[in-house]
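Q: Got a predicted structure plus its sequence, pasted below:
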Amino acid sequence: MAKLKLQEIERVSTISKQDFLEKYFKKQKPVVIEKLTEDWDAFQKWHLDYIKEIAGDKIVPLYDDRPVTHKDGFNQAHAKMKMSDYIKLLQTKPTNYRIFLYNLMKEVPSLQNDFKWPDIGLKLVKQLPMLFFGGENSKVFMHFDIDYSNILHFHFHGKKQCILFDPRQTPYMYKIPHSLITREDIDFDNPDFKKWPALQYAKGYICNLNHGEVLYMPEGYWHYMKYLTPGFSMSLRAFPSKLSNLAKAAYNVTIMRHFDNLMRKIQGQKWIDNKNKKAIINTHNKLKLH
C-alpha cells in the first residue's frame, strides 16, 4: 500500500505566548495544543446534541465530495437542510455531506459566549469564527485557503484526521491552475504513485485531533481533513504575516476567483478539463517526470 511521507505534528499540553511565537509562528511550523480549550464553556457543551438543541431550526448549506464542474459557483453549496435533520443524519450513518465555512455564530449569537479568543500572539480576525461539520469518513479535499491566513483549528465531538503540507511542497501536489485545490481524484489516504509519481517526493505532517484540541496551521499550508467520527470544528484566523502571502491573498480574492468564474461561463466544462490536464503536465514538467 502506497504511503505518503508524513511525520506526526508536534503536540504540547499548553503553551506560552512567547513559546508559540518563537517555536511555531515564526518558524511557520504546525503544532497541536491539547488543553487550550479546557477552561471554555465550549469544552463541556460543544457536542452535536447541544448544537441540535440551540440551532436545530437553522437552514444550513451542505457540501459533498463531487468533483467541481463548470456549473458550480465559487464555494457554492450542493444542498440545504435543517440543522436538526443534518445532525440526526450525522448521528445515524456515515454521510458525505459537510458544512463548510459556516458563520453559525451570526445565526446563534449565544455560541460566542462559549469560547475565549486565545491570547497566544496571533492577531485574530474577530468577525470570522467559522464552523465546519462532517459525518464519519467524510473528507475535505486537499486545498489551501484563499486568504493565506494563519489558522487555529479547534475540533469538537469525536476525532478528525488532518494531513498538512508546507507551501514549499506545492511542486509535488498536482495543483490545479487558477484554483486552490489539487487534482480531486487523488486519494490522499492511499495515493497511487504510478498515477501520481510526484507525490512520492512530498513531505507532510499528520495528526488526529480529539475533542477540544487545536491545530495551528501556518499561512498557505495545504490541508486535507477526514472526519474519523461525526463531529465539528471551529477555525479562528489571523492575516498572513509575510508580505508575499498578503499579495497572493489579495490576488486570489480580487482577481483569480473572478477570472476562474468568468472562464467557466465562457468555456464551460472544457475550462475545468483543461485545468485538470495542466495540473499533471505542469507538475511533471517541473520535476521532469514523463
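A: Looks like it came in fine.
Q: okay, CA-based contacts and neighbour counts for the rest of this
A: Fine.
Q: And the strands in the stretch 1-150 of the chain, which stretches?
A: Using DSSP state E, counting those that start in this stretch, the strands found in the stretch 1-150 of the chain span residues 5-8, 11-12, 31-33, 59-62, 79-82, 98-102, 130-134, 139-143, 150-156.
Q: try it against this one:
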Amino acid sequence: MFCVSKLAFLIFHTTLWHVEPAESDDPPGHLKPFGNHMPPFEIDVIDTPPTPQEFLDKYIKVNKPVVIKGAAKVFDIFKTWKDDEYLRKKYGKWISPIELAKIESGPEGLIARMPFSWFLSNYKKKDLAILRDIASTNPMRDEISVLKSMSCGGFKDLLTDVIFIFSSGSGESAIHWDPAENMHCLLDGTKDWAIIHRKDRHILPKSKESSMYTSVNQSSIDMYNYPVMQDIPWYHAFIEAGDCIFVPNSSPHYVRSGDSRNMAISVWFVVPGSLNLTDCPEDEADLPDSAPVGRGHVSRLDHIKSMVYMLINDRSGNISLPTFIENGVGLYQLEEFGYMIFEAIDENEDEVITSEEIEALTDVSEEFWNVFSDNKKEYFVIEENGNIKDMIKKEEL
C-alpha cells in the first residue's frame, strides 16, 4: 500500500516559488508570477505508486493531483537519456519540431523543424525547447514505460499522446489546461507546478486564441485588469528528477523549470466510465514496477466516450446541456460543435446525457471526429548550420 509522505514538501525557500508579502497598497501578487496572490493548498505526496484500482478511485475519478516520489527511477531511460551522446547516436537523425523559445506566451509559438542532433548541439546555448508528441512513429517511444499504476487494466490502450519535453532549463509554461489525464515523469532537473482544480477553471480569463489558455501574463499578473485572479485557490508541487506528478484533465496549470538540463515524459490518456481490471494480478505485489508503453492507442470511439465522461466530475451519472457546454470548453474547436455533440448523444432529447446514452455510442463518423481536432501549428525548416534567416514555411507534420 502507498502512504502520504511526511516530507516537508512545501518549504518555499528550496523551490522556485517565493510568496512575497505585498510591499505597497497593490493587491497581493500584482505584477508577480502566478502563485504570489495567496498561499497554496498542500498536494498529496506519496512514496509508492498506487495500484491501478487505487489510481482510478483515489485520483482519476475525483480529479485529484498527486506527486509520486522517485517513481520514474525504475525506468531505463532515467539513466540512459541523461547522456546526450546516447540520444545523438540513437535518434540524431530525427527531424524534430523545435520551439524557438523556452518561455511560453500562448498557444501559438514559433516552431522549426531540424535534426535532433542539431538541437543536441545547440540547446545549451540557445533558447530552444522540444515539446513534442512522439506517440505515433517516433522510435523513442519504444524505450518509454509507464508506472505500475498503469501497467494493467487497459490504461495502455487509452493513450492519446506521449509527449517528450526537453530543454536546458529556465523554461516556463503559460497557464493552460489539457483535454486528457497527464502522468508527467521528470527524468532530469526540477520543476515547480501551480495547479488549479478543474472546478475553478471557469474563473480564469480566456485567451482569444485558444479556449485552453488564459489571457493573463503568467509571469507578471496585472491584478487590476484581472481582479478574479486574486481569489483563485491553487496547489503547489515541487518535483525533482525521478518524481512523477499526475495532473487531472482540464486542470489549469503553470510550470516553471529549474535552471539546469530539464527532461520529462508526459503520458496523456483518457479514461471511460469504468476500466476492465481483470487482467491485473490479485496480489498487488505481483504488479511490475513498470511496463513498456507499446504501440497501443485509444480508438476513436473510446476517445469520444472518455472525453464526454471527462465532463462529468465523477465519470458516472448525468450531465445537463448547460454544464456540458460550460465544462467542454477546450475539448472542441467551437461552442456550436458542443451543441452538435450533445444532440448526437442525447437520444431522447431531454437535454440530459446519461451514462447509458454515452455507452450506446457505437460509431464515430469522420465529421463527428473532426470537431475534436486541435488547431494545427505551422512549422519551419532551419538549415543544418543553424541559420534562422531563411526559414521556409512547410506543411504540418
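A: Thanks, I have it. Remember, predicted model here, so these are calculated numbers, not experimental data.
Q: just to revisit the earlier point, among the strands of the stretch 1-150 of structure 1, which is the most enclosed?
A: strand 150-156 (a mean of 25; mean count of other Cα atoms under 10 Å).
Q: Where does it end up in structure 2?
A: Mapped onto structure 2 using TM-score structural alignment, strand 150-156 of structure 1 spans residues 181-187.
Q: now residue 42 of structure 1, nearest residue through space, not along the chain?
A: Leaving out its chain neighbours, the residue that sits closest to residue 42 of structure 1 by Cα to Cα, 6 or more residues apart in numbering is residue 114, at 4.8 Å.
Q: ditto for residue 116 of structure 2
A: Residue 116 of structure 2's closest residue in space is residue 92 (Cα to Cα, 6+ apart), at 4.9 Å.
Q: which one in structure 1 is aligned with the one you found?
A: Counting by TM-score structural alignment, the partner of residue 92 of structure 2 is residue 56.
Q: Could you give the number of residues near residue 30 of structure 1?
A: 25 (other Cα atoms under 10 Å).
Q: Identify the residue of structure 2 aligned to it.
A: By TM-score structural alignment, residue 30 of structure 1 lines up with residue 65.
Q: With residue 232 of structure 1 instead?
A: Under the alignment (TM-score structural alignment), residue 232 of structure 1 pairs with residue 263 in structure 2.
Q: Which residue ranges of the stretch 101-250 of structure 1 form helices?
A: 104-107, 243-251 (DSSP state H, counting those that start in this stretch).
Q: in the last one, what's buried?
A: The reference is to helix 243-251 of structure 1. Residues 245, 246, 248, 249 are the ones in helix 243-251 of structure 1 that count as buried (16 or more other Cα atoms under 10 Å).
Q: what does stretch 107-126 of structure 1 give?
A: Result for stretch 107-126 of structure 1 [16+ other Cα under 10 Å]: buried residues 111, 122, 124.
Q: any chance of these in CSV, plus distance to residue 86 of structure 1?
A: Listed next are the buried residues of stretch 107-126 of structure 1 as CSV, based on distance: Cα to Cα, whole Å:
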residue, distance to residue 86 of structure 1
111, 19
122, 33
124, 30
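Q: Counting neighbours, what do you get for the nearest residue to residue 97 of structure 1 once chain neighbours are set aside?
A: Leaving out its chain neighbours, the residue that sits closest to residue 97 of structure 1 by Cα to Cα, 6+ apart is residue 64, at 4.7 Å. By other Cα under 10 Å, 18 other residues sit near residue 64 of structure 1.
Q: can I assume residue 64 of structure 1 is in contact with residue 75?
A: No - at 11.3 Å, residue 64 of structure 1 does not count as touching residue 75 under the criterion of Cα atoms under 8 Å.
Q: check contacts around the residue nearest to residue 42 of structure 1.
A: With contacts defined as Cα atoms under 8 Å, 6 or more residues apart in numbering, the neighbours of residue 114 of structure 1 are 40, 41, 42.
Q: For it, give its distance to residue 38 of structure 1.
A: 11 Å (Cα to Cα, to the nearest Å).
Q: can you tell me which residue is nearest the centre of structure 2?
A: residue 182 (4.6 Å; Cα atoms, centre = their mean).
Q: So it sits against residue 251, correct?
A: No - look at residue 182 of structure 2 against residue 251 with Cα under 8 Å: they stay out of range, at 9.9 Å.
Q: hang on, the earlier thing: gap between the nearest residue to the residue nearest to the centre of structure 2 once chain neighbours are set aside and residue 134 of structure 2?
A: Once flanking residues are discounted, residue 182 of structure 2 sits nearest to residue 268: 4.6 Å by Cα to Cα, 6+ apart. Distance of residue 268 of structure 2 to residue 134 of structure 2, computed by Cα to Cα: 11 Å.
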